[in-house]
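Student: Build me a model from this:
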Amino acid sequence: MRLLADLFLLAGALLCLLAAVGLLRMPDVYNRIQAATKASTLGSVFILVGVGLLEPGWWAKLVAIIGFILFTSPVGSSTLARAFHRAGVAVWQKGQS
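Tutor: Reported below is the predicted structural model:
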């Protein structure tokens, strides 16, 4: 069980790292929101599952936290993208720097 927990923790950490790299590498705010939201949400869920495998008594709390993350992360990113769109932030076009 420890090996499986460690694999979940490692996968979650790598996905969170990928989200951070996505924030740095993507050309515009819309792509950055998408990269950060998808990777960090899945990374956080993997980390919490890994913790749940290490501490079985925490499952009820961890499931509630996972549900909260799965509900609020897409809603938050959608709200941010809509706010940027309403503010007139342009979408990146090929050839722009």
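
Student: from here on, contacts and neighbour counts on C-alpha atoms
Tutor: OK.

Student: hang on, residue 59 packs against residue 52?
Tutor: Yes. Taking contacts as CA atoms under 8 Å, residue 59 lies within contact range of residue 52: 5.6 Å.

Student: More neighbours: which of those two?
Tutor: When residue 59 is set against residue 52 and neighbours are counted by other CA atoms under 10 Å, the residue ahead is residue 52, at 18 against 15.

Student: quick one: contacts for the residue nearest in space to the middle of the chain?
Tutor: With distances taken as CA atoms, centre = their mean, residue 40 lies nearest the centre of the chain, 1.8 Å away. Counting by CA atoms under 8 Å, 6 or more residues apart in numbering, residue 40 makes contact with 15-16, 18-19.

Student: Let's compare: structure for the following, please.
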Amino acid sequence: MFQESKPEEKVVLKPYVVEAMEVEASHRGEDKTTCSTDMTEFVQHMVKEYNEDYKAMARDEKNYYQDTPKQIKRKVELYKRCHPEEYAAFIASLKSQKST
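Tutor: The predicted model follows:
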């Protein structure tokens, strides 16, 4: 009634192409997202003034584009991802200013 179909074996005509593609696919690509200087300054100002209070950031007068709290949070996360060392140094400088 039902015939079992066996998967056909595929003949690879150019195995060097397959190997090259596998090598290329195994390399992890670099994250090419960047932050503009304007966005970096915006995020630094907001974090300096409000820390993690995104609702207050949304009401700030420097929020020219009227970003929502969620949009601002995404911008802060993007800045953290693009420049982790710079963000860590910025947070450390804020903590040292508060303790002084």
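
Student: And the TM-score between these chains?
Tutor: Remark: TM-score between the superposed chains equals 0.26 [TM-score structural alignment, normalised by the length of structure 1]; 41 aligned residues with a CA RMSD of 4.3 Å.

Student: ok, back up a step: redo the contacts of residue 40 of structure 1 as CSV? Include distance to residue 79 of structure 1 and neighbour count.
Tutor: CSV is the format used below for the contacts of residue 40 of structure 1 (distance: CA to CA, whole Å; neighbours: other CA atoms under 10 Å):
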residue, distance to residue 79 of structure 1, neighbour count
15, 23, 22
16, 21, 23
18, 22, 18
19, 19, 24
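
Student: now the residues you listed in JSON lines, with secondary structure and distance to residue 84 of structure 1?
Tutor: Formatted as JSON lines, those follow (DSSP: H, G, I helix; E, B strand; the rest coil; distance: CA to CA, whole Å):
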{"residue": "15", "secondary structure": "helix", "distance to residue 84 of structure 1": "25"}
{"residue": "16", "secondary structure": "helix", "distance to residue 84 of structure 1": "24"}
{"residue": "18", "secondary structure": "helix", "distance to residue 84 of structure 1": "23"}
{"residue": "19", "secondary structure": "helix", "distance to residue 84 of structure 1": "20"}
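
Student: Quick check: the two most widely separated of these?
Tutor: Between any two of the contacts of residue 40 of structure 1, the greatest separation by CA to CA is 6.2 Å, found for 15 and 19.
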